[in-house]
Structure formats: structure tokens, C-alpha cells
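Student: Below are the sequence and a predicted model; questions follow.
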Amino acid sequence: MSHLYYDLTQDRSAADELHWVCDSSPHTVGPWSPVLQHGGPPNALAVAAAERIVSQVTHRDDLTALRLGSEFVGPVPVAELEVRAAIVRAARSAVLAEVTVLAAGRRCLTSRVWFVRRADTSEQAPALGPGTELPDDLPGLDHSFGYGDSLDWRRVSGGLSEPGPGTAWTRARTGLFDGYEWSGLARAVLVADSGNGLSSELDWSAWSFVNVDLDVHLARPVVGEWVLLDAATQLGAHGSALARSTLSDRHGVVGAGLQTLVLAPARS
């Protein structure tokens, strides 16, 4: 089995537009169906596409991807995907890229990624701490599926089988695609889409609580490989819910994630 989430088979990009064709590996499989992807890998792929088009068009090396806003227009299948990206706005202080992921010509995911120019504001921000030491004896994920098995999990509290808030350290064991080095935002969104699962308030066998979107905001880039996901779900009385996640690295809090959930009885 490949050690990558995606195999980038074609690059048809033009000067001002990115166009990739990718094969999806079993590492992308989510917990709901063996033929549907977890939201983490395609969102990380969207970040990578945004990074590529911004570099390709602006030729700048002083920009950092810090925010992703994604809408799941439809389920993302474990299949061949098309990825298209273009620049929406390019200013001196910030650049906005838009990414669309399609399967068989059908749009699955639409994402917008903001890049902020780097500047020295270290005197106004607290210094990073020395770094948290991760215990080696924490349990792993309490379920097995493609995406879940592609990450190292060290659960501090909660789990997919335990209703209520959950906290876990995570680290990607799988590359995104050949030649790509994980950026801080890509690491964050890969994990942030697990907030609703780690903090599930409902029985997986009786209820579906799929998210229709993912918003991730970072105050600063993630440092290192490990991301701490601290998530809680707030149930609503009208068929919806909200999953909130605090995202940290070993030096402290870096940002937050939000997911709007649709609640429905599980199909028998």
C-alpha cells in the first residue's frame, strides 16, 4: 500500500491556474463508508494546491497560509480527483487563493485559503515555551479505518467510543503526495476535521453527524509534527450541532477549528 494520501498523476497547470489530477489511496477512507474520504486529507490537499498557486503566481517567499474556509458541496469519494486553484486577490499584506476539488466532473469541496505576509511582531507576542513532553503511554485511537490508521494518536481524554469532549495528540504517518513537505496549516486541517468524531455526543451506530464545512484559523504557524486537538460538540435542538476545536502544538495554542454538523438517524 502507498504511504501517501494521494498520487499526483497529472499536472496540467497554466501560468495563472493550477490543475492537478490525483488518485486517492486507502489512507483517505473515513469512518462513515469505505468508499468516502475523511475530510482531513482533501482539505490538506486544498492547502497544498493553494500554496502551489500562490508561489507560482506571486513568486513570493514571505507568505504563510494561516486560514482555511471549506464547504463540502458533496461527499468526496475514494477515487480520482481533479484539483483546480486560482488567485482571488493578491495584495502586499495578504493573498487569497480559491481551490475546487472535483470527482467525475462533480464539485465536492470548495476552499479558500488566506496567506499573510510575515513580519517581526515578536516583541508584541509572548515567547514560545520550551515545549511539552509527550507521554509515551497514552492510548491510540479506539477505532480502525484508513484515515485513522494513517495518524499516530495519543489520546489524553475521550475517544470515538466515548461520548463527550475529547483531546488527543496527533501526527501524520503518511505523506500527502510525493515531494510535498507538510506545512503548518496543512497539518492543522488534516487533524481539525476530526473534531466532531473525537468529541461525538451521539452513538455512531444510531446517529450520523457529518460536517458540511471546516473553518481553521491559526495565530501562528504550527511548530513541529505534533498537533493537539481539543474538541467539544454542542448539540442543537433543530437537527444541527457545532464542533469546536482548540489546536495546539508542543509550544502552546496555535489556533481553532469549527465544524457545522447535520444530525440525522443512521441508515440501517
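Tutor: Yes, it's here.
Student: can we go C-alpha only for contacts and neighbour counts from here?
Tutor: Fine.
Student: looking at it, A192 is touching R244, isn't it?
Tutor: No - at 9.2 Å, A192 and R244 do not qualify as touching, with contact defined as Cα atoms under 8 Å.
Student: okay, and the common contacts of the two?
Tutor: Residues touching both A192 and R244 (Cα atoms under 8 Å, 6 or more residues apart in numbering): G257.
Student: Could you give the number of residues near A90?
Tutor: A total of 14 residues lie near A90 under the criterion other Cα atoms under 10 Å.
Student: can you give me the helices for this structure?
Tutor: 40-58, 146-149, 184-192, 195-198 (DSSP state H).
Student: A192 and R244: who's more crowded?
Tutor: For A192 versus R244, the count of surrounding residues by other Cα under 10 Å is larger for A192: 30 against 23.
Student: How about that one: what's its closest non-neighbour residue?
Tutor: Nearest in space to A192, with sequence neighbours left out and distances taken as Cα to Cα, 6 or more residues apart in numbering, is G257 at 6.0 Å.
Student: Check the gap between that neighbour and S70 for me.
Tutor: With distances defined as Cα to Cα, to the nearest Å, the gap from G257 to S70 amounts to 11 Å.
Student: Spell out the residue ranges of the strands in the stretch 51-200 of the chain.
Tutor: 63-72, 81-90, 94-103, 106-117, 151-159, 162-172 (DSSP state E, counting those that start in this stretch).
Student: and the third one, how far from the chain's centre?
Tutor: Meaning strand 94-103. In terms of Cα atoms, centre = their mean, to the nearest Å, the gap separating the centre of strand 94-103 from the centre of its chain is 14 Å.
Student: this is the other structure I want to compare:
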Amino acid sequence: MIDCYYRRIGADGDWKIFDSTDGTRSNWDPEIQHGSPPLALMTQAIEDLAAGSGLRVGRLTLDILGAIPVSRVKVRAWIERPGKRIALMVAEMSAARADGADRAVARVTAWLLATSDTADAATDRYPALTEGDAVPVPHSWIGAKGYLETVMWRRQSETSETANVVWISSQIPLVDSEPTSALQRLAMVVDSSNGAGAALDPEEFMFMNTDTVVHLHRLPEGNDFALRARGSIGSDGIGVTTAELFDRRGFIGTCAQTLLVMRR
């Protein structure tokens, strides 16, 4: 039974050490990790670093630097650009090569900004989404083991040529039984925008994202998130997925991903 994405092992200086569980396994290749759990784990490191600063995350960018193995990983975070009103924080994940040497496999950069009261000027670009009945076959990876076993995926019937709508919720904690913040819960599913907005048949094409960029005009709430997403594919093997992100209260931000497209 998969009961979390990572197990905390200890620390080595600035590095926190975790064992990856089967819940991190990608639907593309079970030997590598889906992008959402690493994004969430590095988001946790950034939130821990920012605690008490009066700053909150406005943008998260995940860059996947290489295949992330389902194995022991290390995570550290640091302040790249300090500031009282604007700061840039970075988290990095490393894993061992075959020869035992560590290599960086993923990195998250986050812009954090000082908060203030702008409630009287707050606006949402889009109205809130309401979840309806899910279609019988929610995605094209039915039966895939690993990450897709850990999320509840409800594709909506009101999809169109311009976007697919999927409500998605993670069913397990990020690390052991530790509390998981709402931002971490969003990170645990947002990399699925590429699958939610798939414009190609995964039986015929692979379309793996190299990055995930999330902009948030407010912090998410709860554990249920809607991804209104669609991929666009170029003629030279490169694509882009864009998505609008919602929680139960309404619109919270956007996501964009670069795709490497290959015919199987």
C-alpha cells in the first residue's frame, strides 16, 4: 500500500535525505519519478526556509535536470536573492549516479513577495468552476502503477477543443504522516496539467514536460484542484501545455509547461 510519496531518513549538513516510494513512479516510465512529487518536496523546503519572513510564494518554476530515479534523494534550499519585499529562493534535489557520485536532478526557483491588504482591489480573471459528473474513462493511462494510483482524477464532460477540465486530488501525504500545506498539495498535482490537457494519444506519442511554471495571485486552499488545460504541438517536436488553476473557492493562477514530443 502506498501511504506517502517520501520517507524522511535524516540530514547531511544542509541536505535533507528522503527515500522515494512507489507513489512517485511516472506513468511514462516506472523507473523515474512523476514531476509532481519532486516539485512538492522542494516546495516544502522553500516554505520551511521562508517561514516567519512575511513573504509568500508568487511563482514556482520546476526545471527537471535529468531523469529523477525512484530512490534515495537529497533536498536543500537557499536564498539566492534576499529582500524584505521580494526574494528569490531555490531548492535543489540530487540523487546518486551509478558510480555513487551525486548529481542534481531537479531544481525549483521561487519568487516570494511581501504581503499586504489589497482585499478591496482583489479580482479574479475567471469565475469559479463547479465540479460535475466525471466521464467514465478519465485519462489514457488507466492501469498505470505508481503516481496515478495516489490521485483521484475526475475529468469533466464539459471539455472542448480549447481545453480539458480535470479535478484532481492527492490521496496521500507528501512525507510520512507529516502535515502537508495547501501549496504543497497543489504542487503534488499541478505537474499533471500536461496529462490533463493532452492533445495527442500517448499510445502514439510521448510528450514529456521539461519544466512546470506556476504563477499564483493567491495561495490555494484545500485539497481539490481543477486544471483547465490544453496542449499545443509544433511541427518540429516541441510543444507547450498551458492551464488555468482553480480550487473550490475559485481561480488561483496559471501553469505552463514545455514539452518534448516524440513519436513512439
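Tutor: Perfect, I can see it now. Because the structure is predicted, anything quoted here is derived from the model rather than measured.
Student: quick one on the thing from earlier: give me the common contacts of G257 and S70 of structure 1.
Tutor: L214, D215.
Student: Looking at the two, which one has more neighbours?
Tutor: When G257 of structure 1 and S70 are compared on other Cα under 10 Å, the one with more neighbours turns out to be G257, at 27 against 22.
Student: OK, contacts around the more buried one?
Tutor: Taking Cα under 8 Å, 6+ apart as the definition, contacts of G257 of structure 1 comprise A192, D193, G195, L214, D215, V216, H217, R244, S245, T246, L247.
Student: The counterpart of the first one in structure 2: what's it in contact with?
Tutor: Matched by TM-score structural alignment, A192 of structure 1 corresponds to V190 in structure 2. Shown in contact with V190 of structure 2 (Cα under 8 Å, 6+ apart): S36, L227, C255.
Student: Surely the first one and S193 touch.
Tutor: To tie it back to what came earlier, the one meant is S36 of structure 2. No - contact status for S36 of structure 2 versus S193: not in contact, 10.0 Å apart, counting by Cα under 8 Å.
Student: Settle it for me: which of those two has more neighbours?
Tutor: The residue with the greater number of neighbours, taking S36 of structure 2 and S193 and applying other Cα under 10 Å, is S193; the counts read 28 against 22.
Student: from the contacts of G257 of structure 1, which ones fall inside strands?
Tutor: Counted as lying in strands by DSSP state E, out of the contacts of G257 of structure 1, are L214, D215, V216, H217, R244, S245, T246, L247.
Student: out of those residues, which are buried?
Tutor: L214, D215, V216, H217, R244, S245, T246, L247 (16 or more other Cα atoms under 10 Å).
Student: which residue packs closest to P37 of structure 2, ignoring adjacent ones?
Tutor: Beyond its immediate neighbours in the sequence, the residue positioned closest to P37 of structure 2 (Cα to Cα, 6+ apart) is M188, lying 5.3 Å away.
Student: ok, how many other residues are close to the one you found?
Tutor: The criterion is other Cα under 10 Å. On that basis, M188 of structure 2 has 30 neighbouring residues.
Student: thinking again about what came up before, and the strands of the stretch 51-200 of structure 1 as a markdown table, adding distance to V57 of structure 1?
Tutor: Output for the strands of the stretch 51-200 of structure 1, formatted as a markdown table (distance: least, Cα to Cα, whole Å):
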| stretch | distance to V57 of structure 1 |
| --- | --- |
| strand 63-72 | 12 |
| strand 81-90 | 8 |
| strand 94-103 | 11 |
| strand 106-117 | 13 |
| strand 151-159 | 33 |
| strand 162-172 | 29 |
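Student: Compare these and give me the one nearest S183 of structure 1.
Tutor: Ranking those by proximity to S183 of structure 1 (Cα to Cα) places strand 63-72 first, at 8.3 Å.
Student: can you tell me what part of structure 2 that closest one aligns to?
Tutor: Correspondence between strand 63-72 of structure 1 and structure 2 is established over residues 55-64, with TM-score structural alignment as the criterion.
Student: The residue nearest to A192 of structure 1 maps to what in structure 2?
Tutor: G257 of structure 1 maps onto C255 of structure 2 when the alignment is built from TM-score structural alignment.
Student: Distance-wise, check its match relative to H217 of structure 2.
Tutor: Here C255 of structure 2 is placed at a distance of 12 Å from H217 of structure 2 (Cα to Cα).
Student: now swap in I64 of structure 2 and tell me
Tutor: For I64 of structure 2, the distance to H217 of structure 2 equals 24 Å [Cα to Cα].
Student: try H139 of structure 2
Tutor: Distance of H139 of structure 2 to H217 of structure 2, computed by Cα to Cα: 29 Å.
Student: before we move on, back to that, okay, I64 and H217 of structure 2: which has more neighbours?
Tutor: Neighbour comparison, I64 of structure 2 and H217: the larger count goes to I64, with 20 against 15 (by other Cα under 10 Å).
Student: what sits against W20 of structure 1?
Tutor: When contacts are counted by Cα under 8 Å, 6+ apart, W20 of structure 1 touches L8, T9, Q10, D11, R12, S13, E82, V83, R84.
Student: Could you do Q234 of structure 1 as well?
Tutor: A241, L242, A243.
Student: residues near the aligned residue in structure 1 for T241 of structure 2, how many?
Tutor: If you follow T241 of structure 2 across to structure 1 using TM-score structural alignment, you land on A243. One way to gauge burial is a neighbour count; for A243 of structure 1, by other Cα under 10 Å, it gives 26.
Student: Indicate which one of the helices of structure 1 is closest to V88 of structure 1.
Tutor: Taking Cα to Cα as the criterion, V88 of structure 1 comes closest to helix 40-58 out of these, the separation being 10.1 Å.
Student: Contacts for that closest one, please.
Tutor: Outside helix 40-58 of structure 1, the residues within contact range by Cα under 8 Å, 6+ apart are 5, 15-18, 28, 60-61, 65, 68, 70, 76, 83-87, 90, 95, 97-101, 109, 111, 113, 176, 180, 185-187, 189-194.
Student: And for stretch 149-165 of structure 2?
Tutor: When contacts are taken as Cα under 8 Å, 6+ apart, the neighbours of stretch 149-165 of structure 2 outside the stretch itself are 2, 23, 131-135, 137-139, 166-172, 189, 196-197, 226-230.
Student: quick one: buried residues of that stretch?
Tutor: Buried residues in stretch 149-165 of structure 2, defined by neighbour count with 16+ other Cα under 10 Å: E149, T150, V151, W153, R154, R155, Q156, A163, N164, V165.
Student: residue in structure 1 matching the last one?
Tutor: So the one you mean is V165 of structure 2. Going residue by residue (TM-score structural alignment), V165 of structure 2 aligns to T167.
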